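Q: here is my input; please provide its structure:
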Amino acid sequence: MFGLFLYVCFTYQPCQYEPQGWVYPDQANCQADIREQKLPPQYKCLPVEAILPASKI
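A: Modelled structure (predicted):
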């Protein structure tokens, strides 16, 4: 599963990803949505599992 994230970097701070609230079954669908919405290059498709840590039970 892939999510659409806004990649935000600030000077002298580590970069952060801000989720945009959309989850896609694969990268192709995520990239298609970026093209359809004509989003700027700061938007990235990233695996949800790599960004959102699993909670420890």
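Q: every contact and neighbour count from this point should use C-alpha atoms.
A: Fine.
Q: residue 2 against residue 46, yeah?
A: Yes - when contacts are counted by CA atoms under 8 Å, residue 2 is listed as touching residue 46 (5.3 Å).
Q: what residues are shared contacts of those two?
A: residue 27 (CA atoms under 8 Å, 6 or more residues apart in numbering).
Q: now do the longest strand along the chain: everything it contacts.
A: Taking residue count as the measure and DSSP state E as the definition, the longest strand of the chain comes out as strand 16-24. The contact list for strand 16-24, computed with CA under 8 Å, 6+ apart, reads 1-9, 30, 48.
Q: next up, for comparison:
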Amino acid sequence: TMNKVDCGDRSRAQWTHELDKLIVEIMCENMTHEKKTGGGFDETSWNKILCEFNNRANLNYDKE
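A: Coordinates of the predicted model:
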């Protein structure tokens, strides 16, 4: 399960092994489909990856 830790005025995600695997899986799925800049994903691609991650993990995280 995903827990959040209070860090002052913000809460911070505690990543699990399962969430690590999920984000890597989604990134790999998008490697050939998305635009990359300088060897990395562009902002539009990161937004799609984040949206897919939130959908699959039933979370509501942002890039902050």
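Q: TM-score of the superposed pair?
A: Their TM-score after superposition, calculated using TM-score structural alignment, normalised by the length of the first structure, is reported as 0.30; 36 aligned residues with a CA RMSD of 3.4 Å.
Q: so which of the contacts of strand 16-24 of the first structure wins on neighbours?
A: Ranked by neighbour count (other CA atoms under 10 Å), the contacts of strand 16-24 of the first structure have residue 4 at the top, with 24 neighbours.
Q: now the strands: where do they sit in the first structure?
A: Ranges of strands in the first structure, per DSSP E, are 2-8, 16-24, 43-47.
Q: quick one: these as a markdown table, columns for distance to residue 36 of the first structure too.
A: Converted to a markdown table, those look like this (distance: least, CA to CA, whole Å):
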| stretch | distance to residue 36 of the first structure |
| --- | --- |
| strand 2-8 | 13 |
| strand 16-24 | 14 |
| strand 43-47 | 13 |
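Q: endpoint to endpoint, stretch 8-24 of the first structure covers what distance?
A: Criterion CA to CA, to the nearest Å; first-to-last residue distance in stretch 8-24 of the first structure is 21 Å.
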